[in-house]
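K.L.:
have a look at this prediction, sequence included:
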Amino acid sequence: MKKLIVALLLAVAPVLGLAAGGGVHLDDADIDVSDQASLQRGAKYFVNYCLSCHSAKFQRYNRLARDLGLTDEEVKANLMFTTDRIGDTMNIAMNPINAEAWFGTPPPDLSLIARARGVDYIYTYLRGFYVDESRPFGVNNVVFPDVGMPHVMWELQGMQKAVFEEVDGQKVIKELVPVEGAAGKGSMTPEEFDGAMRDLTAFLSYVAEPVQLERKRLGTWVLLFLGVFFVLAYLMKKEYWKDVH
């Protein structure tokens, strides 16, 4: 029994270490991957603002059309800018050598970013750019310090600046506020921009696991089966062992 307890503690130690670690507060994304309208809006933002640099090479356009309730013609007309073949994956035309020269490193593929980082991280990251003149593109990010990516959606959100405070002798970001003047005003209100980034986050969550709704549905039935099977197995065990003393 002691060995079993030790093994369980060793197994969960990495998770406990991550949970105990410090870091930036992540906002609750509160997404709904069953909302096809949200996923359609998220796909629109992805192809317009992300797909020029970031691929999603494990996602095919025809699969996207089927899952998001769109026709192939609608996808071709509104979401396909890098290819004309509906069966192609969501790839980019950017040369990796040029990307490394421009950004310092090739922009990563985003097919599995939601599984790697989590939806709360993505949602906070997308809304967390702020002015930092020391950076090559003039911006930094609250959850990704010294990020090499420009704020591609600044026209929607407007520019923000960081308000710092001192905690235990260190400067930390207290909040982000709009910069003064026209640059601080985007074409969307803060509520509209938050909703747009929630839609984009939901789309990236879908791309990372298109079958997640089916998995959860089947998981419920599997757990019910295991529950019934456990009862039957327990009764059978009692029957087999009833005469053993």
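P.N.:
Yes, it's here. Numbers count the residues shown, from 1 in each chain.
K.L.:
alpha carbons only for contacts and neighbour counts from here, please
P.N.:
Fine.
K.L.:
please enumerate the strands of this protein.
P.N.:
With DSSP state E as the criterion, the chain has strands at 56-60, 89-90, 129-131, 139-141, 160-167, 170-178.
K.L.:
so which of those strands gets nearest Lys44?
P.N.:
Across those, Lys44 has its closest neighbour in strand 89-90 (12.8 Å, Cα to Cα).
K.L.:
now do the helices in the chain.
P.N.:
2-20, 36-45, 61-67, 72-78, 96-103, 113-117, 119-126, 154-157, 190-208, 212-241 (DSSP state H).
K.L.:
okay, buried residues for the shortest one please.
P.N.:
Of the residues in helix 154-157, those scored as buried under the neighbour-count criterion (16 or more other Cα atoms under 10 Å) are Trp154, Leu156, Gln157.
K.L.:
need these in CSV (columns: distance to Leu68).
P.N.:
Output for the buried residues of helix 154-157, formatted as CSV (distance: Cα to Cα, whole Å):
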residue, distance to Leu68
Trp154, 27
Leu156, 24
Gln157, 26
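K.L.:
take the one below as the second:
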Amino acid sequence: MRKLVVLLSFLVPSLVFAAGSNYPLDKAEYDLTDQASLQRGAQIFMNYCMGCHQAQYQRYQRTFEDIGVPLELGQENLQFTGEKVGDYMKGAMPKASAEKWFGTAVPDLTLVARVRGADWLYTYLRTFYVDENRPFGVNNKVFPDVGMPHALQELQGVPYDSHEERLIDGEMKEVYVGIKSDGSGTLSPEEYDQAVLDLVNFMVYLGEPSRLEAEGIGRWVITFILVFFVFAYLLKKEYWRDVH
């Protein structure tokens, strides 16, 4: 019984995520060493996500320092509600208002990249499409019946399911070819994909701010262990030389 409980504790999270859409995920080629991308992602996050969401387990000061933004410049351009630079990154929307407008409190985004994964986020933000039956007029391929508006529509434009007539087995058939914008956004499709990748890059950083530092320490530790192993092996041979 104990073994069964332990096994289920590992399987349940997987089953929960598997219960969602089976839409294929695109690969998010993010790069945490690209500070320019992180800065662009932070700008999008502060302008388009923080109005409703928050990253309440991360401080502004730590964020600005890690992504290479001077504190004064960050306060001037990335903080909009009078917070101090040492404050946590809390959203502007009161919890009571969120529950009233959306039916529930909006989720915190600090760890969403670790929970969902970068590929999920990247695909999710690029697969909104018009659905007049939904309260906000949009739906999502990765998250069916999504309960939020398309926050980045200003950048992408109005996204529609696109179909084309193609000759298949001697017959003209309508084939789904993906989601396309109506062109009303401020960015081209290529620019929008890059903007989403920058945002995902920043959200991956939020989920684990010390990741690069930890990886650097890990490489030094592994190097030390390898060097120590060589000396330990040589010492062992010296001690046991007369025995053998």
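P.N.:
Ah, there it is. These numbers were taken from a predicted model, which means no experiment stands behind them.
K.L.:
so what number do they get for TM-score?
P.N.:
Superposed pair, TM-score by TM-score structural alignment, normalised by the length of structure 2: 0.80. Supporting alignment: 222 aligned residues with a Cα RMSD of 2.9 Å.
K.L.:
can you tell me which of the buried residues of helix 154-157 of structure 1 lies nearest to Ser38 of structure 1?
P.N.:
Leu156 (17.6 Å).
K.L.:
which residues touch the closest one?
P.N.:
Gly186, Ser187, Met188, Phe193 (Cα atoms under 8 Å, 6 or more residues apart in numbering).
K.L.:
residues near the first one, how many?
P.N.:
Right, the one you point to is Gly186 of structure 1. Using other Cα atoms under 10 Å, Gly186 of structure 1 is surrounded by 17 other residues.
K.L.:
can I assume it is in contact with Pro178?
P.N.:
No: in this structure Gly186 of structure 1 lies outside contact range of Pro178 using Cα atoms under 8 Å: 9.6 Å.
K.L.:
overlap in contacts, those two.
P.N.:
Common neighbours of Gly186 of structure 1 and Pro178 (Cα under 8 Å, 6+ apart) are Gly158, Met159.
K.L.:
would you mind measuring from the closest residue to Arg41 of structure 1 other than its chain neighbours to Lys237 of structure 1?
P.N.:
Take Arg41 of structure 1 and drop its neighbours on the chain: the residue closest to it by Cα to Cα, 6 or more residues apart in numbering is Asp199, 6.1 Å away. Taking Cα to Cα, to the nearest Å as the measure, Asp199 of structure 1 falls 51 Å from Lys237 of structure 1.
K.L.:
and Gly118 of structure 1, by the same measure?
P.N.:
Look at Gly118 of structure 1 and Lys237 of structure 1: by Cα to Cα, they are 43 Å apart.
K.L.:
what does Gly128 of structure 1 give?
P.N.:
In terms of Cα to Cα, Gly128 of structure 1 sits 57 Å off from Lys237 of structure 1.
K.L.:
neighbour-wise, which of the two wins?
P.N.:
Each of Gly128 of structure 1 and Lys237 has its neighbours counted (other Cα under 10 Å); Gly128 has more, 20 against 11.
K.L.:
my read: the more buried one touches Val139, true?
P.N.:
No: counting by Cα under 8 Å, Gly128 of structure 1 stays clear of Val139, with 9.9 Å between them.
K.L.:
for Met149 of structure 1, what are its contacts?
P.N.:
Met149 of structure 1 touches Phe103, Phe137, counting by Cα under 8 Å, 6+ apart.
K.L.:
now do Ile92 of structure 1
P.N.:
Leu51, Ser52, Cys53, His54, Ser55, Thr82.
K.L.:
also Ala114 of structure 1?
P.N.:
Neighbours of Ala114 of structure 1 in contact, by Cα under 8 Å, 6+ apart: Ile122, Thr201, Leu204, Ser205, Ala208.
K.L.:
which of these has the most neighbours?
P.N.:
Busiest of the contacts of Ala114 of structure 1 [other Cα under 10 Å] is Thr201, holding 32 neighbours.
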